[in-house]
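> I'll drop the sequence and a predicted model, then ask my questions.
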Amino acid sequence: MKKAFKILGKILLGIVGFVVVYVLFAFILSRIPVNSENKNKNEDVTIYIKTNGVHTDIVVPIKTEYKDWSQKVQFAHIKSQDSTMQYIGFGWGDKGFYLNTPEWADLKFSTAFNAVFYLGTSAMHATFLKQVKETESCVKIKISQAEYQQLIAYIEESFQYDKNGSPILINATTYGQNDSFYEANRKYHLFYTCNTWANNALKSANQKAALWTPSDTGIFCHYQ
């Protein structure tokens, strides 16, 4: 019995130690900036980073001379089918979280376990918006044409596509009137979260970002 308790104690100690190290590294690495001095003076496109307090979306204009997102991520894919929308927010995350957890109260242990331990699949979330306002949780960023094209490529590479080159739509009914979901590449885990994806999106466009972060605060602290 004593031996069993010793083993259990070591396991618990190991778990606590891992959590402490993870939180410490998450804090330190998220405070190390990259691209902190963007020397590009061109401001061709306005984008936004937007958080709901946990998850970060990259918000871009639906139509510009450089990209018309509605050609593939169509208005017909959302319940409202409202073609007057002006912006689209992109987020990447665990498919189970997106489809089965519209509210935190709906979170199941199995969903969280699968996400954390690399057992689930991922999805792209598109949110159509009529307008975007700057707030503490929504930051405006002006980028060049070249930077936007790099961001476009990054977002496009996150989708899975069918044989016709269209994003694979997921039939989801858990969100609002202006949301759609698509099959995505990569898997969610402790070291690659929805916010890691958004942080890497900013890196791809040569914008201010954290060296690495699993949280939205690790992104937004560089825009305060």
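Yep, that arrived.

> from here on, contacts and neighbour counts on C-alpha atoms
OK.

> break down the chain into its strands, ranges please.
Ranges of strands in the chain, per DSSP state E, are 33-34, 45-51, 56-61, 87-94, 122-129, 138-143, 169-170, 179-183, 209-210.

> name the helices or strands packed onto the first one?
Packed against strand 33-34, as judged by 3 or more C-alpha pairs under 8 Å, 6 or more residues apart in numbering; DSSP states H and E, are the following elements: strand 209-210.

> got a list of contacts for the strand it packs on?
Strand 209-210 is contacted from outside by 29-36, 199-200, 202-203, 218-219, 222, using C-alpha atoms under 8 Å, 6 or more residues apart in numbering.

> run the last query once more with 6 Å
With contact meaning C-alpha atoms under 6 Å, 6 or more residues apart in numbering, strand 209-210 is reached by 30, 32-34, 199, 219.

> A further structure is provided below for comparison with the first:
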Amino acid sequence: MTRSALPRFLAIAAKWAGRMVLALAALVILFLLSAWIGGAIPRNAGWTEPDTGVTIMVETNGIHTALVLPLVTPEKDWRSDFPASDLPASGRDYTHISVSWGEREVFLGTPTWTDLSPLTALRVVTIGGDSLLHVAHYVRPAPSDTARPLRVSAREYALIVEQIEAALYEADGRSVFPGYTDQDVFYDAAGRYDMTKTCNQWTSDTLAAAGVRTGWWTPMVGGVMRWVPRPGE
């Protein structure tokens, strides 16, 4: 390349780089807008919380959502599926489990969200990946703004159980992976994570399959949590 042609080449490269940045920004804005709209459209819009039934919780850390379930009810005893013996802290009197679904490498490689690299995030969004169930064990979890109680009927709870069992037992394996603390672990799960089925979409799909009101498309936390009243509301 001649010296005289270099400025023109750099100008063209800068022009195309600028277009790519604008296109990426437009895609991000479109994704966020569609997530906001999709999360505001309810599934099972006529559902109401029953007077009696099973109290679960929908919890979030601001990015990820999970379902907190009683360890033992007449509908389901989770101790055989998720035994405390899988935990380093196996001797505690656990009362609940927290179950969520997500992408394998993100789960195993990001104990905190600051550990998530931009390249990993881009790969997960564009290509996707295999999935895991994250199961944490709790002792009498307290309701809060980030762990909101939700009462469902016995039948609805049984359907939630079916969805979780399907994710666990339709997986290719049954491996157990260490969690972030001594009270949580990961299990192989069925399904493939991608842009259309995120961890938060799995939470809302599980609730929707049981007939519970939730957002239609919920890649972000807000599409799930907006349908679960805060304690006292």
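It's in. Please read all numbers here as calculations on a predicted model, not as lab measurements.

> TM-score of the superposed pair?
Once superposed, the chains reach a TM-score of 0.89 (TM-score structural alignment, normalised by the length of structure 1), with 220 aligned residues with a C-alpha RMSD of 2.1 Å.

> quick one on the thing from earlier: highest average neighbour count across the strands of structure 1?
strand 209-210 (a mean of 27; mean count of other C-alpha atoms under 10 Å).

> which residues in structure 2 does that strand align to?
Aligned by TM-score structural alignment, strand 209-210 of structure 1 corresponds to residues 214-215 of structure 2.

> who's in contact with the alignment partner in structure 1 of Pro70 of structure 2?
Mapped onto structure 1 by TM-score structural alignment, Pro70 of structure 2 lines up with Pro61. By C-alpha under 6 Å, 6+ apart, the contact set of Pro61 of structure 1 is Tyr87.

> check the one 3 residues further on too.
With contact taken as C-alpha under 6 Å, 6+ apart, Thr64 of structure 1 is in contact with no other residue.

> can you map out the helices along structure 2?
6-40, 104-109, 118-126, 154-169, 199-209, 222-225 (DSSP state H).

> the ones you listed: which one's closest to Val185 of structure 2?
Closest to Val185 of structure 2 of these, according to C-alpha to C-alpha: helix 104-109, at 9.9 Å.

> onto which residues of structure 1 does that closest one map?
With TM-score structural alignment as the criterion, helix 104-109 of structure 2 aligns to 95-100.

> the matching stretch vs structure 2, average distance?
Superposed on structure 2, stretch 95-100 of structure 1 shows a mean distance to its aligned partners of 1.1 Å (mean C-alpha distance after the TM-score superposition for structure 1).

> for that stretch, which outside residues touch it?
Everything outside stretch 95-100 of structure 1 that qualifies as a contact, by C-alpha under 6 Å, 6+ apart, is 111, 121-123.

> using JSON lines, lay out the residues you listed together with distance to Gly96 of structure 1.
Formatted as JSON lines, those follow (distance: C-alpha to C-alpha, whole Å):
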{"residue": "Thr111", "distance to Gly96 of structure 1": "6"}
{"residue": "Thr121", "distance to Gly96 of structure 1": "7"}
{"residue": "Ser122", "distance to Gly96 of structure 1": "8"}
{"residue": "Ala123", "distance to Gly96 of structure 1": "9"}
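
> before we move on, the earlier item: can you list the strands of structure 1 in CSV and add distance to Ala115 of structure 1?
Shown next, in CSV, are the strands of structure 1 (distance: least, C-alpha to C-alpha, whole Å):
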stretch, distance to Ala115 of structure 1
strand 33-34, 27
strand 45-51, 20
strand 56-61, 17
strand 87-94, 6
strand 122-129, 9
strand 138-143, 26
strand 169-170, 18
strand 179-183, 15
strand 209-210, 22
